[in-house]
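[1] Structure for this input, please:
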Amino acid sequence: METENQTKVSEFLLMGLSDNPELQPLFFGLFLSMDLITVLGNLFIILAVSSDPHLHTPMYFFLSNLSFVDICFITTTVPKMLVNIQTQSKGISYIGCLTQVYFFIIFAGLDNFLLTVMAYDRFVAICHPLQYTVVMNPRFCGLLVLICWVIIFWVSLLHILLMKRLKFCIGTEIPHFFCELAQMIKVACSDALINNIILYVATTLLAVFPLIGILFSYSQIISSLIRMTSAAGKYKAFSTCGSHLSVVSLFYGTGLGVYLSSTLTHSSQRSSIASVMYTVVTPMLNPFIYSLRNKDVKGALGKLLCRAISSP
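    From the prediction side, this is the model:
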């Protein structure tokens, strides 16, 4: 009977952020607003970059890719949560859960990789300005993004194939508002040692090495800025890095907060609330950081809005 319960599972139960029914309308309105702000904000960034020829540079090419990934990132988790709140249901199908895990890994990983590539772009622009146009040519930029997609595609696929060998009991509850890989491994009814090993190895490699790349790039940038004699040159160089540094700090800061909350506390609800910062708040704030701190993006957005208003 136990074997039957493990092999015939077709649905999981997402426990969400709270069981309090009075909070559900508040959560629905809050997350719907955040979802719409994220999608519209990042969409405006993409449209601004694509419509303004002055922004057809490697830095803004990577920024538009980051905005696209952020739209996909939040769309992977929040819509299902909103549907469950609206229908007063906690269910998600087995296939739907695997799909959510697959795409969540892809877009979280791409966020990480693109921030690293953007740091390298700033490193070349500031430390090797005479070689910038040669090194960061359109073909190389496209190749960097393609490599990011290929690596994370295979990593995500490996996790899904390993998850398919796990058995889950009927009525399995996931103490989260979406199907998160680590939580899925925890609630499995079969041995998940291999899954845990691959999870820790992949997380270490995909988080530590990009972070080392970002830190190395900015150590070289800071060293180059110190050697600059022109105050105007220092300000211009720093202004191009300010937005990226803010996004990197937000991304890794919230990611570290999720990790610490899950390891230092045994409360799944606190861990889920911490995950909101990483999965929802960060993608929502990225377009504001880039638009408010960047004159070129603000100018392009202004032209885009004027064009939209003046068109019949």
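[2] hey, let's count contacts and neighbours off CA atoms from now on
    Fine.
[3] Run through the strands of the stretch 1-150 of the chain in chain order.
    11-14, 91-93 (DSSP state E, counting those that start in this stretch).
[4] Make JSON lines out of those strands and add mean neighbour count and distance to Gly242.
    Shown next, in JSON lines, are these (neighbours: other Cα atoms under 10 Å; distance: least, Cα to Cα, whole Å):
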{"stretch": "strand 11-14", "mean neighbour count": "21", "distance to Gly242": "38"}
{"stretch": "strand 91-93", "mean neighbour count": "17", "distance to Gly242": "41"}
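[5] and of those, who's closest to Phe123?
    strand 11-14 (42.8 Å; Cα to Cα).
[6] how close does the closest residue to Asn42 other than its chain neighbours get to Leu43?
    Distances taken as Cα to Cα, 6 or more residues apart in numbering place Ser67 nearest to Asn42, at 4.9 Å, with adjacent residues excluded. As judged by Cα to Cα, to the nearest Å, Ser67 and Leu43 stand 7 Å apart.
[7] do Ile198 as well
    35 Å.
[8] out of the two, which sits in the more crowded spot?
    A direct count of neighbours by other Cα atoms under 10 Å for Ile198 and Leu43 places Leu43 higher, at 18 against 15.
[9] Now do the contacts for the residue nearest to Asn42.
    42-43, 45-46, 286-287 (Cα atoms under 8 Å, 6 or more residues apart in numbering).
[10] Show the subsequent helix or strand relative to the host helix or strand of Trp154.
    Trp154 belongs to helix 138-163 when assigned by DSSP states H and E. Next along the chain after helix 138-163, taking DSSP H and E as the criterion, comes strand 173-174.
[11] Name the next helix or strand downstream of that next one, please.
    helix 181-186.
[12] which of the residues in the very next helix or strand once past that following helix are buried?
    Sequence order places helix 193-227 as the next helix or strand after helix 181-186, per DSSP H and E. Buried residues in helix 193-227, counting neighbours by 16 or more other Cα atoms under 10 Å, are found at 195, 199, 206-207, 210-211, 213-214, 217-218, 221-222, 224-225.
[13] and if you look at stretch 227-244?
    In stretch 227-244, counting by 16+ other Cα under 10 Å, buried: 234, 237-238, 240-241, 243-244.
[14] next up, for comparison:
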Amino acid sequence: MDQTAALYIVPTPIGNYADITSRAIEVLNQVSLIACEDTRHSGKLLSHFGISTRKTAIHDHNERDRAQWIVEQLATGQSVALISDAGTPLISDPGYHLVKHVREAGYKVVPLPGACAAITALSASGLPSDRFSFEGFLPAKEKGRLDKLSALQQDPRTLIFYESPHRIVQSLESIVKALGEDRQIVMAREVTKTFETFLSGTAAEVLAMVMADDNQQKGEIVLMCHGFIQQQDEDAVPKVAIETLTLLAAELPLKKAAAIAAQIHGLKKNALYKLGLELDL
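    Have a look, this model is predicted:
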């Protein structure tokens, strides 16, 4: 490992300890300090792998204050690893202010690849993955949820949310209201764990499944919604048909030109005639 002092961003398993990488174990053993979201929670993982590196707590309530202290440790030549309770740090977890502060202080920030619940769930969802938007947790209050979802209603990307088990029913109800009961969604629960499940269907169908089974209201949850699909306007005239109409109208009466263009392209002649009038052909 590079001995130059650096902050390492180290993903940890989201459920199955076997998912940790050999590089992550190496880094956690070799750094001088591990900054944990919760030292007691992470202590179990570190103990499992025989890692005895000194730990310190970095969480939402102290991150800004502790960032300068971490920089001071780097200044003495000590490398630091940042881990969260599970998955990749900073993804709906603390760390943004720390990373920003360390970079501004001129020290290296070295990211390691690894587990991330959002990406893991998306890969098995069957939803489009070429474009997606990770939106974190939905607001706790209904108005906030509906406002957030309404703002995303026409987003064409697959939408990914994290959700807590005690709020999953309310969030699904909000999705039905804001995105529509027919929106295709996938709910991934306890990904990589013993009771991993994927539910898929329309928003209304998944809501019904969750309400009918209390077990689906437990554990860590990733909600994924198909992006908005723009309905094609049946009256829209293809560009090639407009070009044909324009050429014909230069030599023929508009009514005749519209009829021929409609026959060529399989369109309604009245729609082409109306368009010709609007274009003053």
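[15] TM-score of the superposed pair?
    In this superposition the chains share a TM-score of 0.25, using TM-score structural alignment, normalised by the length of the second structure; 118 aligned residues with a Cα RMSD of 6.2 Å.
[16] elements contacting the helix holding Trp154 of the first structure?
    Contacts defined by 3 or more Cα pairs under 8 Å, 6 or more residues apart in numbering; DSSP states H and E place helix 138-163 of the first structure against helix 94-127, helix 193-227.
[17] picking up where we left off before, would you list the strands of the stretch 1-150 of the first structure in JSON lines and tack on distance to Asn84 of the first structure?
    Formatted as JSON lines, the strands of the stretch 1-150 of the first structure follow (distance: least, Cα to Cα, whole Å):
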{"stretch": "strand 11-14", "distance to Asn84 of the first structure": "9"}
{"stretch": "strand 91-93", "distance to Asn84 of the first structure": "7"}
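[18] Out of those, the one nearest Val248 of the first structure is which?
    That would be, of these and by Cα to Cα, strand 11-14, which comes in at 29.8 Å.
[19] Which elements pack onto that closest one?
    strand 91-93, helix 94-127, strand 173-174.
[20] quick one on the thing from earlier: so what's the gap between the helix holding Trp154 of the first structure and the chain middle?
    Helix 138-163 of the first structure has its C-alpha centroid displaced from the chain centroid by 14 Å (Cα atoms, centre = their mean, to the nearest Å).
[21] Tell me what angle it forms with helix 193-227.
    Between helix 138-163 of the first structure and helix 193-227, the angle comes out at 150 degrees (axes from the mean of the first three to the mean of the last three Cα atoms, to 10 degrees).
[22] buried ones in helix 138-163 of the first structure?
    For helix 138-163 of the first structure, by 16+ other Cα under 10 Å, it's 141, 144-145, 148-149, 152-153, 155-157, 159-160, 163.
[23] same question, stretch 298-312 of the first structure
    298, 300-301, 304.
[24] Kindly report the same for stretch 98-107 of the second structure.
    In stretch 98-107 of the second structure, counting by 16+ other Cα under 10 Å, buried: 98-99, 101-102, 107.
[25] Can you redo those as CSV, where the extra columns are distance to Ser133 of the second structure and secondary structure?
    Shown next, in CSV, are these (distance: Cα to Cα, whole Å; DSSP: H, G, I helix; E, B strand; the rest coil):
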residue, distance to Ser133 of the second structure, secondary structure
Leu98, 24, helix
Val99, 22, helix
His101, 26, helix
Val102, 27, helix
Tyr107, 30, coil
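[26] Between all of those, which two are separated the most?
    So, those by Cα to Cα: farthest apart are Leu98 and Tyr107, at 11.5 Å.
[27] Correct me if wrong, but Leu277 of the second structure is in a helix.
    Yes - the assignment for Leu277 of the second structure (DSSP: H, G, I helix; E, B strand; the rest coil) places it in a helix.
[28] So which of the buried residues of stretch 298-312 of the first structure sit within helices?
    298, 300-301, 304 (DSSP state H).
[29] Can you tell me which of those residues is nearest Ile92 of the first structure?
    Within these, the smallest distance to Ile92 of the first structure is 38.7 Å, found for Leu301 (Cα to Cα).
[30] nearest spatial neighbour of the closest one, skipping sequence neighbours?
    Using Cα to Cα, 6+ apart, the nearest residue to Leu301 of the first structure is Ala48, at 5.5 Å.
[31] what does Tyr132 of the first structure give?
    Nearest to Tyr132 of the first structure is Ala125, by Cα to Cα, 6+ apart, at 5.5 Å.
[32] Likewise for Ile221 of the second structure?
    Arg189 (4.5 Å).
[33] how close does the one you found get to Leu46 of the second structure?
    Distance from Arg189 of the second structure to Leu46 of the second structure, counting by Cα to Cα: 25 Å.
[34] and these two? which has more neighbours close in?
    Arg189 (25 against 18).
[35] For Thr120 of the second structure, see how far away that one is.
    11 Å.
[36] What is the burial count for Thr76 of the first structure?
    Thr76 of the first structure has 21 nearby residues by other Cα under 10 Å.
[37] check contacts around it.
    Thr76 of the first structure neighbours (Cα under 8 Å, 6+ apart): 100, 103-104.
[38] what's the closest of those residues to Met118 of the first structure?
    When those are compared against Met118 of the first structure (criterion: Cα to Cα), the nearest one is Phe104, at 21.1 Å.
[39] For the closest one, the count of nearby residues, please.
    24.
[40] Thr244 of the second structure versus the residue nearest to Leu199 of the second structure when sequence neighbours are not counted, what's the distance?
    Nearest non-adjacent residue to Leu199 of the second structure, counting by Cα to Cα, 6+ apart: Met187, 5.1 Å away. Distance, Met187 of the second structure to Thr244 of the second structure, using Cα to Cα: 48 Å.
[41] neighbour-wise, which of those two wins?
    Higher neighbour count among Met187 of the second structure and Thr244: Met187, with 28 against 17, using other Cα under 10 Å.
[42] Which of the helices or strands spans the more buried one?
    Applying DSSP H and E, one finds Met187 of the second structure within strand 184-189.
[43] helices and strands around that strand, which ones?
    By 3+ Cα pairs under 8 Å, 6+ apart, strand 184-189 of the second structure packs against strand 197-202, helix 203-212, strand 221-225.
[44] The same query, at a cut-off of 7 Å, please.
    Applying 3 or more Cα pairs under 7 Å, 6 or more residues apart in numbering; DSSP states H and E, we find strand 184-189 of the second structure packed against strand 197-202, strand 221-225.
[45] Now do the last one and strand 197-202, the angle between them.
    Going by the same axes, to 10 degrees, strand 221-225 of the second structure is angled at 30 degrees with respect to strand 197-202.
[46] Mind putting the helices and strands packed on strand 184-189 of the second structure into TSV with mean neighbour count and distance to Ile264 of the second structure?
    Below are those laid out as TSV (neighbours: other Cα under 10 Å; distance: least, Cα to Cα, whole Å):
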stretch	mean neighbour count	distance to Ile264 of the second structure
strand 197-202	17	39
strand 221-225	25	40
